[in-house]
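S.K.: Kindly generate the corresponding structure for this input.
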Amino acid sequence: MQVDEESMKPVLNRLRRAQGQLAAVITMIESGRDCKDVVTQLAAVSRALDRAGFKIVAGGMRQCLAEGSDTPPMTEEELEKLFLTLA
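M.R.: Below you'll find the model as predicted:
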């Protein structure tokens, strides 16, 4: 899959941030931190993942999925359905 490297940098940054936040959540649970703190950090991980997904969709998911395949580009309805799976 060919992806524009420059447009994927922000996505990768968000995913790396989410990865760090998730590691922190695991550490918090293992160390017995307060439930409220854990849930707050878990919500931050979820938002970071959502933002990465939205960025991918906004950055041209149609080309990303259609490239190298024999199928036609995605319709607007298909893109909307894909976008809503992230919501």
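
S.K.: make it CA atoms for all contacts and neighbour counts henceforth
M.R.: Will do.

S.K.: Tell me which residues are up against the strand or helix carrying residue 37.
M.R.: Using DSSP states H and E, residue 37 maps to helix 35-58. By C-alpha atoms under 8 Å, 6 or more residues apart in numbering, the residues outside helix 35-58 that reach it are 8, 10-12, 14-15, 17-19, 21-22, 24-25, 28-29, 83, 86-87.

S.K.: Could you identify the helix or strand that succeeds that helix?
M.R.: For helix 35-58, the following helix or strand on the C-terminal side (DSSP H and E) is helix 61-66.

S.K.: one more to put side by side:
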Amino acid sequence: MQAEGSNDPSKRCDDCNNEVSDDLHMSQKHVIQPDKKALLNRLSRIGGQVNGVAQMVENDRYCVDILTQISAIRSALDSVSTQLLNHHVQGCVRRAVVEDGGEEVIGELLMLIKKMR
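M.R.: From the prediction side, this is the model:
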């Protein structure tokens, strides 16, 4: 994608259309999350839970109580991961399949699913 006033498309990021000075930025992908505020709120709450667990350890709380909280944190993170994966498939993957068959993004998706297990 090329912006007004720029005759050199290699100086612009295809994803965000910002001017770039190196190839590293060109490989980074930028996606605006549809529920960004809610997602950030959930992640903030999870961060609070993690801090709470650290405090529990500091206060020598019972192991089962700490492990129960860790389980809740993992569940909350899994929920966030599932939401992000859903948005990725419905947006990025769908768009890539329509535009160019999506072979690269499907391979990326399969690797991601393996990592998430």
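
S.K.: Could you get me the TM-score between them?
M.R.: Superposed pair, TM-score by TM-score structural alignment, normalised by the length of structure 1: 0.72. Supporting alignment: 79 aligned residues with a C-alpha RMSD of 2.4 Å.

S.K.: What range does the helix holding residue 37 of structure 1 cover in structure 2?
M.R.: Alignment note (TM-score structural alignment): helix 35-58 of structure 1 is matched to residues 63-86 of structure 2.

S.K.: buried residues in the helix holding residue 37 of structure 1?
M.R.: Buried residues in helix 35-58 of structure 1, counting neighbours by 16 or more other C-alpha atoms under 10 Å, are found at 38, 41-42, 44-45, 48-57.

S.K.: go on, stretch 53-62 of structure 2?
M.R.: Buried-residue list, stretch 53-62 of structure 2, by 16+ other C-alpha under 10 Å: 53, 56.

S.K.: Structure 2: which residue goes with residue 14 of structure 1?
M.R.: In structure 2, residue 14 of structure 1 lands on residue 42 (TM-score structural alignment).

S.K.: Check which helices and strands whichever strand or helix holds its match is in contact with.
M.R.: Under the criterion of DSSP H and E, residue 42 of structure 2 resides in helix 36-58. Judged by 3 or more C-alpha pairs under 8 Å, 6 or more residues apart in numbering; DSSP states H and E, helix 36-58 of structure 2 is in contact with helix 63-88.

S.K.: how far off helix 36-58 does the helix it packs on point, in degrees?
M.R.: Using axes from the mean of the first three to the mean of the last three C-alpha atoms, to 10 degrees, the inter-axis angle of helix 63-88 of structure 2 relative to helix 36-58 is 160 degrees.

S.K.: By how much does helix 63-88 of structure 2 deviate from structure 1 on average?
M.R.: Using mean C-alpha distance after the TM-score superposition for structure 1, helix 63-88 of structure 2 ends up 0.9 Å from its aligned counterpart in structure 1, as a mean over the superposed pairs.

S.K.: and that helix, how far out from the chain's middle?
M.R.: Computed by C-alpha atoms, centre = their mean, to the nearest Å, the chain-centroid distance of helix 63-88 of structure 2 equals 14 Å.

S.K.: does residue 33 of structure 2 sit in a helix, a strand or a coil?
M.R.: coil (DSSP: H, G, I helix; E, B strand; the rest coil).
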